[in-house]
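S.K.: Sequence and predicted structure, then a few things I'm wondering about:
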Amino acid sequence: MAELMPTEIHFGHVTYTVHTDATEINTDEPIGQGQVGASFHQLRAIWVLTEGMTLEQQQNTLLHEVLHCCVNVSGLQVPGKGPDETEEVYISAISTPLHGVLIDNPELHAWLVQGYPQRHMMGMTE
């Protein structure tokens, strides 16, 4: 049985909600034509298009947005022309290969998470 897309993703003490319907996110920020995902850091929300997308495309898009959130939560300032353009170049360059690494190496994921109970099971969500 296929797993459902998570509805929340925890970045340490920061929790983002995950949405597949952009109208659920109360924002004035425009979603660009052809855009398949977006991160709304002020709202702590992620949107992923699912309509017309394969499961692999949805997974890759969510991972891409998760990486944007990691940059935001860490406070990292990506050097270059502008934060949005430069960050997008880096995130796009690593999200697809990272997704492939996780798919091709399930033992890597298992090893990375061993010994760590899920935080929501420990009552550590916001």
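M.R.: The structure has been received and is ready for your questions. Residues are numbered from 1 along each chain as shown.

S.K.: Please count neighbours and contacts with C-alpha atoms only from this point.
M.R.: Noted.

S.K.: Residue 88: how many residues sit nearby?
M.R.: Residue 88: 15 surrounding residues under other CA atoms under 10 Å.

S.K.: buried residues in the helix or strand harbouring it?
M.R.: Using DSSP states H and E, residue 88 maps to helix 83-104. Neighbour-count burial for helix 83-104 flags 87, 91, 92, 95, 96, 99 (criterion: 16 or more other CA atoms under 10 Å).

S.K.: gap between the longest strand along the chain and the chain center?
M.R.: Using DSSP state E, we find that the single longest strand of the chain is strand 14-19. Remark: strand 14-19 is offset 9 Å from the chain centroid, using CA atoms, centre = their mean, to the nearest Å.

S.K.: ok, residues contacting it?
M.R.: Residues from elsewhere that reach strand 14-19 (CA atoms under 8 Å, 6 or more residues apart in numbering): 6-10, 25, 43-48, 73, 125-126.

S.K.: Show me how to select, in PyMOL, the buried members of the residues you listed.
M.R.: Selection command for PyMOL covering only the buried members of those, criterion 16+ other CA under 10 Å:
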select buried, resi 9+25+44+45+46+47+48
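
S.K.: here comes the other one, which I'd like you to weigh against the first:
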Amino acid sequence: MSERRTENLFVGVDPAFDPRPGGIPMSTVSELPGLPLSRLTGPRSPNGQFTRPTPQEREQSDPVYGDLMVDAVRLALNALKPSPTVPNRVHVGHISYTVTVSNAAIDRVDEEENATLAGYSRVSEQAIVLREDNPPDYQAETLLHEVLHQCLRASGYDPDADAKLGATDVEERTICAMTGPLLSTLRANPDLVTYLSATPQGGGG
């Protein structure tokens, strides 16, 4: 079977899989190491794109064609997928918190409080601070943890006070108090939602 030229071609994929018109530029795929582009063959449409082969064409083509096309698309999409980025600012209620990733700041608070923190938040400084070397999924969890602290503060509810008074429904009261502030926070911070819902490269999910 003769091999077709692959310069300036596109990997054609279903729109639901890759919403961009024209699919993924082959130049992007060609930059990926270890991908045998000389074997990446298949029918080509007049507009210079690979097209999905018919069952008959697939039977007549190189048997590894289908697997290579799938692998190429997956590799290219993974390469194009941005790593989730910690937002620089989060709004909770009427307060805007700066978000900083700093081991030095965490270490200072650790020394002050004789603690080992992954992160902290202080309304007096309007700041949320995260440790630099938290693993990606744990970093997202830590940021959400600190946002929840500030949502509870914004609600004005003190579950510790209720617990000391012997209240038996502290959990329900806490959830009710936090629901409104949390929903408002998620709506006001699309960058935060994007970061929390992203899957870090190399992570699970």
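M.R.: Looks like it arrived, so ask away. Everything numeric here is computed off the predicted structure, so don't read it as measured data.

S.K.: tell me the secondary structure for the residue nearest the centre of the first structure?
M.R.: Central residue of the first structure (CA atoms, centre = their mean): residue 66, 2.1 Å from the mean position. The local conformation at residue 66 of the first structure, judged by DSSP: H, G, I helix; E, B strand; the rest coil, is helix.

S.K.: what do we get in the second structure for it?
M.R.: Counting by TM-score structural alignment, residue 66 of the first structure lines up with residue 147 in the second structure.

S.K.: All the helices of the first structure, residue numbers only.
M.R.: 55-74, 83-104, 106-113 (DSSP state H).

S.K.: Residue 39 of the first structure is nearest to which of the ones you listed?
M.R.: helix 55-74 (6.0 Å; CA to CA).

S.K.: any idea how far residue 115 of the second structure is from the closest residue to the match of residue 66 of the first structure other than its chain neighbours?
M.R.: Leaving aside its sequence neighbours, residue 147 of the second structure sits nearest to residue 92 (CA to CA, 6 or more residues apart in numbering; 7.6 Å). Taking CA to CA, to the nearest Å as the measure, residue 92 of the second structure falls 26 Å from residue 115 of the second structure.

S.K.: ok, these two, which is more surrounded?
M.R.: residue 92 (24 against 11).

S.K.: Surely the more buried one is in contact with residue 178?
M.R.: No - counting by CA atoms under 8 Å, residue 92 of the second structure stays clear of residue 178, with 11.4 Å between them.

S.K.: got any residues that touch both of these two?
M.R.: Residues touching both residue 92 of the second structure and residue 178 (CA under 8 Å, 6+ apart): residue 151.

S.K.: tell me the contacts of residue 9 of the first structure?
M.R.: So residue 9 of the first structure contacts 15, 16, 17, 18 (CA under 8 Å, 6+ apart).

S.K.: rerun at 7 Å
M.R.: 15, 16, 17 (CA atoms under 7 Å, 6 or more residues apart in numbering).

S.K.: Trace the first one over to the second structure, please.
M.R.: Read it as residue 15 of the first structure. By TM-score structural alignment, residue 15 of the first structure lines up with residue 96.

S.K.: how much space is there between its match and residue 143 of the second structure?
M.R.: 14 Å.

S.K.: again with residue 68 of the second structure
M.R.: Distance from residue 68 of the second structure to residue 143 of the second structure, by CA to CA: 39 Å.

S.K.: Of those two, which one has the most company?
M.R.: Each of residue 68 of the second structure and residue 143 has its neighbours counted (other CA under 10 Å); residue 143 has more, 25 against 17.

S.K.: Please tell me how far the nearest residue to residue 109 of the first structure once chain neighbours are set aside sits from residue 110 of the first structure.
M.R.: Distances taken as CA to CA, 6+ apart place residue 102 nearest to residue 109 of the first structure, at 6.5 Å, with adjacent residues excluded. Taking CA to CA as the measure, residue 102 of the first structure falls 10 Å from residue 110 of the first structure.

S.K.: Same check on residue 93 of the first structure?
M.R.: Distance of residue 93 of the first structure to residue 110 of the first structure, given as CA to CA: 24 Å.

S.K.: swap in residue 33 of the first structure?
M.R.: Look at residue 33 of the first structure and residue 110 of the first structure: by CA to CA, they are 37 Å apart.

S.K.: re earlier: verify the stated contact: the residue nearest to residue 147 of the second structure with residue 152.
M.R.: No - if you go by CA atoms under 7 Å, residue 92 of the second structure and residue 152 don't touch, sitting 10.0 Å apart.

S.K.: neighbours around the residue nearest to residue 83 of the first structure when sequence neighbours are not counted, how many?
M.R.: Of all residues not flanking residue 83 of the first structure in the chain, residue 77 sits nearest, at 7.2 Å (CA to CA, 6+ apart). Residue 77 of the first structure has 12 neighbours, counted by other CA under 10 Å.
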